[in-house]
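Peer 1: Generate coordinates for the sequence data below:
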Amino acid sequence: MDQKKIIIIGAGVVGCSTAYYLSKMGQRNITVIEQGPLFETGGSTSHAPGLVFQLNSSKLLTTLANQTVECFKELSSDEKPSFHSVGSIEVASTPERLEDLKRKAGLAASWGMESFILSPEECEEKCSLINSENIYGGLYVPSDGIAKPLRANEKMAEFSISQGAVFYSHTEVTDFDVVDSQIKAVETTAGRFEADIVICCAGFWGPRIGEMAGVTIPLQPLAHQYVFTNDLQELADETEEVTAPLIRDQDRAMYYRQVFKGLGIGSYQHRPLPVEIREITKYGETKEMPSVKPFTPEDFEKPWQDSLKLLPGLTQAGLKRGINGIFSFTPDGMPLLGEAQNVRGFWVAEAIWVTHSAGVGKAMAEWIINGTPSLDLELCDINRFDNFALNPTFYKKRSIENFEKVYAIHHPFMPPETAREMRVSPFYLRQKSLGASFNEKLGWEQPQWYDANALLVENYKNAIFKRKGWAAEYWEPTIEAEHLHTKQYAGLYDATAAKKRLEIKGEDAVEFLQKLTTGNIDISVGQVMNTFMLNELAGIKDEIRVIRTGEAAFLVLCTGAVEASWIKRHLPIESRVAIQDVTAATCSLAVIGPKASDVLQSLAPEFFTSKVWQPGQAKELFIGNVTVLAVYDSYLGTEGWELFTTFAQGLQLWDRLVESGQPYQLIAVGDRALENLRIESLKLRSGKDFWSEHSPYEVGLHHMVDLNKQTFIGKEALLERNNEGPKLLAITLELNDPSIVVMGYEPVFDEDTAVGFVTSAGYAYHLGKGVVHVLVLPEAVKASKELSIEYFGERYTAKIIRESVVTV
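Peer 2: Model prediction:
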């Protein structure tokens, strides 16, 4: 095994977990540097209450939590358990929360976890402290429990040291030696440490460490209230630290755990309490640990009254003491993982709670040693943020908003409220004048629908599918009218935010892209190809669109910043290839629908009628004063054109298209209509219906792989995976009940066995029924039976649509 000099900064639970798994995978030259003592370091791990609620709307976070529980159980002994499996109860204090818990129970089935919806009386039976009269029910997860991270740290460090790792306490990082954007060494109060790889696991100190290396780590520390009660009469006979289930009351933003004869109570109900890193003390400078701020009792007055209603036994107990403990929050609520793009060898594992710690350590070790982790970590990738998101104006405000909403009922279409208008397309003012309802997409303000199209609802009132309940949240019938009108006439869609746009040029451009992609990229100038990029394990990194604009020039459209970073990372240092991100300098409009060609022919007949266009063809041309790269292709089940131009000329292009499109009933359409058109056309979307855990063969898109190519990243692994057979298959189902649509991530059942989950869901007007893309076990497809989907606790039958991407 290739041995590297690895320096881990921070001996909290994340640093110890990472050292542990690197050691288990054979790395021997590991040094862990900690500014405090071992192992109660003074960071968040030291005061964390240890509650592990594994279930999350994110499959990734749930899996990381599952792996953490498994690891901590393995590190336990009878005398000193590192995990107490006591289960958890999430109570519903409102009818809306009870419905949300039913949805969460569905998520549990989707992610392979056991859970049960309980009546109020059953909640009280599970935990006698609960007053069942003030709740509507609950969700019980038996595998949840209490983690003891300091015990786990000692065990993991003990193993790592036995394998050659060295731990330094009371050692402060003072600087880094970075040469030609490559990490070379770490300077500390104990001397200089040569390094091939540095892993920053410094918790809320991470931004300070990153700044020394020239890497922005966009997290915001916030204080969070946690109190200890005096002894409760109901727990007077307890001798164990914890035997009662964890309790969470998300309607009141509270959680509870037993601590011997008393309780620990946490609250997110209070005002945000952001902490600036410069205000955080070093270990030993104050009586309290650096991660603990003085308790603010006025913020706990209402939380305490709410607690008395749920747990009446607290009335006689009262409070013993409280802290405001510091935790890290990020702009999107996800951890920050991976190697920084601008400094090779500088890795980050930040903004991680104890719940996910060991899972993250395992994934980081795999990533560093194998080149890619077995889990898809793109939602956590440190490189997922463009430059706008590295602005403190953005990430501080958005992180605080995430704190405020941490226990809210999260709808997939709920827009963020803070740090908006960070990026706007050249069409923004026109869109506002049309009454666009905006959400954010990769930092851009992206129209979801237009109030100007509300008049169309009357035209299509007999056809529009009217959504109900959860599906009707953040929805308007205008979305359906835009969908139907585009299918009949034409829609104008702002595609500026849809993809990252990279210009790749140079003598070695063809060779570089051939290695990067599964298709034969040596296409003719003016041709367009959709192809995959695979990682080293043959997982789909992205589906990209490649447009050859010259003999040694390509325009590559990839999903986002992570994929763009991955492309740049694979460029050899001595390569004669230049990659330029032109996303901010360009814009894109799509004209879609049966009248799309008529619109363009009327606008520029010399370009759109005098020459024959073939699907998948691109040409540079002029529309009035505007220079355009036009791509003609079938688009979501109908014909369409995508038009690229400079940011400066975008508004002219919009105005010309709108004017010329009036006779053909061209309308501006939003993201929601386009997404439903995609689902109706049975097209799968990279990152939504498949990701890097899946191969092209599993998702039925093997026609995009050219095995005649001599080599490409992941080819050998792909052949091996194909011989082994698929673990999951992507298929499309049609719901038998025409009155039902679902929203995504619901479990799919074969009789009473969960066999997969929904990835995308929409309504197919040509079928008059809801359709869903799902990932399921291969045996469920081979059986050719009717399947069912569970939605808020109810089962709805569905059949496989054979003309979709089914592969058996």
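
Peer 1: okay, CA-based contacts and neighbour counts for the rest of this
Peer 2: Fine.

Peer 1: center of this protein - which residue?
Peer 2: Geometric centre of the chain, nearest residue: L379, 3.4 Å, by C-alpha atoms, centre = their mean.

Peer 1: Please tell me I have it right and that one contacts G333.
Peer 2: No: using C-alpha atoms under 8 Å, L379 makes no contact with G333, being 10.0 Å away.

Peer 1: where's E790, which helix or strand?
Peer 2: strand 787-791 (DSSP states H and E).

Peer 1: Let's verify A754: helix, strand, or coil?
Peer 2: strand (DSSP: H, G, I helix; E, B strand; the rest coil).

Peer 1: Give me the neighbour count for the closest residue to L777 other than its chain neighbours.
Peer 2: The spatial neighbour of L777 that comes closest, neighbours along the chain excluded (C-alpha to C-alpha, 6 or more residues apart in numbering), is L728 at 4.7 Å. L728 has 22 neighbours, counted by other C-alpha atoms under 10 Å.

Peer 1: quick one: L728 from T94, how far?
Peer 2: With distances taken as C-alpha to C-alpha, to the nearest Å, L728 is found 37 Å from T94.

Peer 1: List the contacts of L513.
Peer 2: Applying C-alpha atoms under 8 Å, 6 or more residues apart in numbering to L513 gives the contacts I521.

Peer 1: I have a second one here; can you model it like the first so I can compare?
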Amino acid sequence: MVEPPRQARVVVIGGGVIGCSVAYHLAGLGWRDVLLLERKQLTSGTTWHAAGLIGQLRATYNMTRLAKYSAELYDRLEAETGVATGYRKCGSLAVALTVDRFEELRRGAAMAGTFGLEAHVLSTAECLERYPLLNADGVVGGVFLPTDGQADPANIALGLAKGARQRGATILEHVKVTGVTARDGRVTGVETEQGPVAAEYVVNCAGMWGREVGRMAGVDVPLQACEHFYVVTEPIAGLPRLPVLRVPDECAYYKEDAGKILLGCFEPVAKPWGMDGIPDEFCFDQLPEDFAHFEPILEQAIRRFPALESAGIHTFFNGPESFTPDDRYLLGEAPNLRNFYVAAGFNSIGIQSAGGAGKALAEWMDAGEPPMDLGDVDIRRMQPFQANKTYLVARAREALGLLYADHFPYRQVATARGVRSSPLHERLAARGACFGETAGWERANWFLPPEAAARGEAAEYRYSWGRQNWFAHSAAEHRAVREACGLFDLSSFAKFRVEGPDAEALLQLVSANDVAVPVGRCVYTQWLNRRGGIEADLTVTRLSETAFLVVTAAAHQTRDLAWLRRHLPEGARCAIIDVTAAEAVIAVMGPNARAVLQPLTPQDLGNEAFPFGTAREIEIGMGLARAHRLSYVGELGWELYVSADMARHVFDAVLESGAAHGLRLCGMHALDSCRIEKAYRHYGHDISGEDHVLEAGLGFAVKTGKPRSAFGDFVGREAVLRRREAGLENRLLQFRLTDPGPLLYHNEPILRDGRPVGRISSGAYGHWLGGAVGLGYVPCRAGEPVEGLLSSAFSVDVAGTIVSAEASLHPLYDPTGARMRA
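Peer 2: Okay, the predicted model is just below:
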């Protein structure tokens, strides 16, 4: 039996392609005492039976960067290690069978160009030229990526393992990790069947065992194994070399290899597996055949690829792969355990992701912070409940199929719903709310008006790339906010109380703005990293001399709470408490907001008594609330923080009072369209840890001259000063399409004087401004005046159509902010 060393700098758990990549890249950065432990044999879990497709175009720029790096690494790995990886650039072709799918592909192709990836939009005839064995019946068009490829998955992993050993790493098979040890919130090593190993770092690359390994450390790693099917034919006479073919409308992909065809699928309703645990002896195992489950895919495939009809089936394969609730993998340091990192849950794209993910995680560990914006896959995006087994099984049935489903804008998941809801949920549902899901919260996205319900319309989505069925209803909500008043349920806001004698000092340390304000003041601020990038975008309200309330977006609850706790100095005299579920938040926004609320409270809501940016406790109806005068829509308004037990009463009182003032219930889509008109940033799209706070146009919220905290200068201060001195390299601009027809979502290319220079970071329809509106970064030359930048001719590529755009550095709607301060 193999005896592992008693100590290592880092222990990597799992010898699949991900674990081998992490070990390879850590060793490449010069780390010594890198130890990889594999419970059975390298590649024996999922890697050995992967299809080996190397696609590069992902949903965002950084994910595409990582996938491109994977392809580049595999291209040179054989020369470096001598292990034949089977990697070849054969290209990939995706074909569309519907107009909607073709628009999705065209938008992706336009986006690929801004990512530095070659992509060609093809007609039906051109698709046949690229793939002559295709039955083109029903094919609308396609997109070809010439630099995509395919490879031997197991040999890629073995090549990475050999490269890791050549760089000094130790890789041991048949060593099962049975526990993870920790002390004072920091990992200290692992337990194995052969004894303990002390370590400064532990990396969970355990694949479909990742959830269980996470539980050993007290870390939530939400993933679930599902059965994944493919068949391999007998050799087909005369079969030429072909690119990888994807027919997502038929849930199928085709890979030619050595004169055979591998046909795989991502069926709409998947089969979760291993719910009661994965057998301990699992090693290079297959799951029982289920031909009836695969048969509908095969029948469609025979029509699409007629050569299959006469081809014999050599292998019918069913093997497990792990999937996450949102089909994005899990990467990064655990939010609640220092130096415990995760790289797992790769949703059947582990081979194409392994090189880039391993590199990014190794650099993250080496520097102590991510090398780029990895928010798409950062494990801190997940909520604790999402590791619940019942939830994971329910969601996994849908998640696998969503990989090839139409990726319509605003698409909502259908499974594992109703986990978190506001105290107002039933009242909103009774009034026509159509709910979406964010971080498990059920949130009203739009409302079906009674007259529409009378016509037989339903409060449900009908998806498309154009104006969806809710567009007109949300436009009416938007106009109500601008002309009269709207009511939003924002109870899903994440809320943290920071209390104690050192609460102010802690918040001054992490906040770029000055939070040493009088009681009752609200401060808009960013939390920065050492590079001046934005880690959080939120408000801090002083409740008393020693108590503050931090309010941030629902989706960033885990991330922002972890960031705050990580910066709490040892011995600091304060506590951080998550109070998200304790209070509902009712936002009343619009020029009539004061008229709606004043009759309900004896407190004066006038501008002098209750100015913008302040918070007061008020009586409202027969209840109590804390009213914050803030706005994310750019209008006069208040956010009412009400204890959960009084929320329904306050809602009813506001609704009754608002009837005389044009009050309308509004959803999250209207909130988004109003905020984009005001050019308010959306974290995760417009701003991230990679975006400098000054280039994001948020310098007004940075106070470099504020008094030094008892714990030191605020994080990122030096980076802000350096950038101010050096000058900006990019500017975040607002764009409005001059043609009112096209719609913007995100990642549409921005052109300056006809040349691509950037991409739309977020977009929505500006119902008041009369056209689609987006935000996006544009490079600027050193010393270039803003007037020179804005005098350029800007346009946006919308699915291949160039649309002229008005550009502005300031909000196109109410640029002075006078309306919300009225």
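
Peer 1: My read is that the residue nearest to L777 of structure 1 contacts A780, right?
Peer 2: No: in this structure, L728 of structure 1 is not within contact of A780 by C-alpha under 8 Å, at 9.7 Å.

Peer 1: so where do the strands sit in the stretch 701-808 of structure 1?
Peer 2: Taking DSSP state E, counting those that start in this stretch to define them, one finds strands in the stretch 701-808 of structure 1 at 729-735, 747-750, 753-764, 769-776, 787-791, 794-800.

Peer 1: Could you check how far A596 of structure 1 is from G624 of structure 1?
Peer 2: From A596 of structure 1 to G624 of structure 1 the distance is 18 Å (C-alpha to C-alpha).

Peer 1: Return the residues in contact with the equivalent of F644 of structure 1 over in structure 2.
Peer 2: Under the alignment (TM-score structural alignment), F644 of structure 1 maps onto Y641 of structure 2. For Y641 of structure 2, the contact set (C-alpha under 8 Å, 6+ apart) comprises 583-586, 625-628.

Peer 1: same check, this time on D451 of structure 1
Peer 2: D451 of structure 1 is in contact with 434-437, 478, counting by C-alpha under 8 Å, 6+ apart.

Peer 1: contacting residues for the corresponding residue of structure 2 for V577 of structure 1?
Peer 2: Mapped onto structure 2 by TM-score structural alignment, V577 of structure 1 lines up with C574. The contact partners of C574 of structure 2, by C-alpha under 8 Å, 6+ apart, come to 498-503.

Peer 1: do you know how far the residue sitting furthest away from the middle of structure 2 is from H314 of structure 2?
Peer 2: Distance from the C-alpha centroid of structure 2, by C-alpha atoms, centre = their mean, peaks at A237 (44.8 Å). Separation of A237 of structure 2 from H314 of structure 2 (C-alpha to C-alpha) stands at 14 Å.

Peer 1: and if you look at V140 of structure 2?
Peer 2: From V140 of structure 2 across to H314 of structure 2, the span is 32 Å (C-alpha to C-alpha).

Peer 1: The two - which one has more neighbours?
Peer 2: Legend: neighbour count by other C-alpha under 10 Å for V140 of structure 2 and H314, higher for V140 (19 against 13).

Peer 1: Tell me which helix or strand E421 of structure 1 sits in.
Peer 2: Using DSSP H and E, E421 of structure 1 is not contained in any helix or strand.

Peer 1: Skipping adjacent residues, who's closest to the aligned partner of it in structure 2 in space?
Peer 2: Correspondence of E421 of structure 1 to structure 2, assessed by TM-score structural alignment: G418. Nearest non-adjacent residue to G418 of structure 2, counting by C-alpha to C-alpha, 6+ apart: E442, 6.2 Å away.

Peer 1: Quick one: map that neighbour onto structure 1.
Peer 2: In structure 1, E442 of structure 2 lines up with E445, judged by TM-score structural alignment.

Peer 1: and its match, what element?
Peer 2: For E445 of structure 1, the host element (DSSP H and E) is strand 444-450.

Peer 1: Count the residues that sit near the aligned partner of I504 of structure 1 in structure 2.
Peer 2: Residue correspondence to structure 2 (TM-score structural alignment): I504 of structure 1 is matched to V498. Counted with other C-alpha under 10 Å, residues neighbouring V498 of structure 2 total 25.

Peer 1: Am I right that V498 of structure 2 sits in a helix?
Peer 2: No: secondary structure of V498 of structure 2 (three-state DSSP): strand, not part of a helix.

Peer 1: show me the contacts for it.
Peer 2: Shown in contact with V498 of structure 2 (C-alpha under 8 Å, 6+ apart): 547-550, 574-577.

Peer 1: do the same with V776 of structure 1
Peer 2: For V776 of structure 1, the contacting residues are 728-731, 748, 755-757, by C-alpha under 8 Å, 6+ apart.

Peer 1: Show me what it aligns to in structure 2.
Peer 2: The alignment partner of V776 of structure 1 in structure 2, by TM-score structural alignment, is V778.

Peer 1: Please apply the same query to A65 of structure 1.
Peer 2: Aligned by TM-score structural alignment, A65 of structure 1 pairs with A67 of structure 2.

Peer 1: wait, doesn't its match sit right on Q56?
Peer 2: Yes: contact criterion C-alpha under 8 Å: A67 of structure 2 and Q56 qualify, at 4.9 Å.

Peer 1: what residues do the two have in common as contacts?
Peer 2: Common contacts of A67 of structure 2 and Q56, defined by C-alpha under 8 Å, 6+ apart, comprise Q352.
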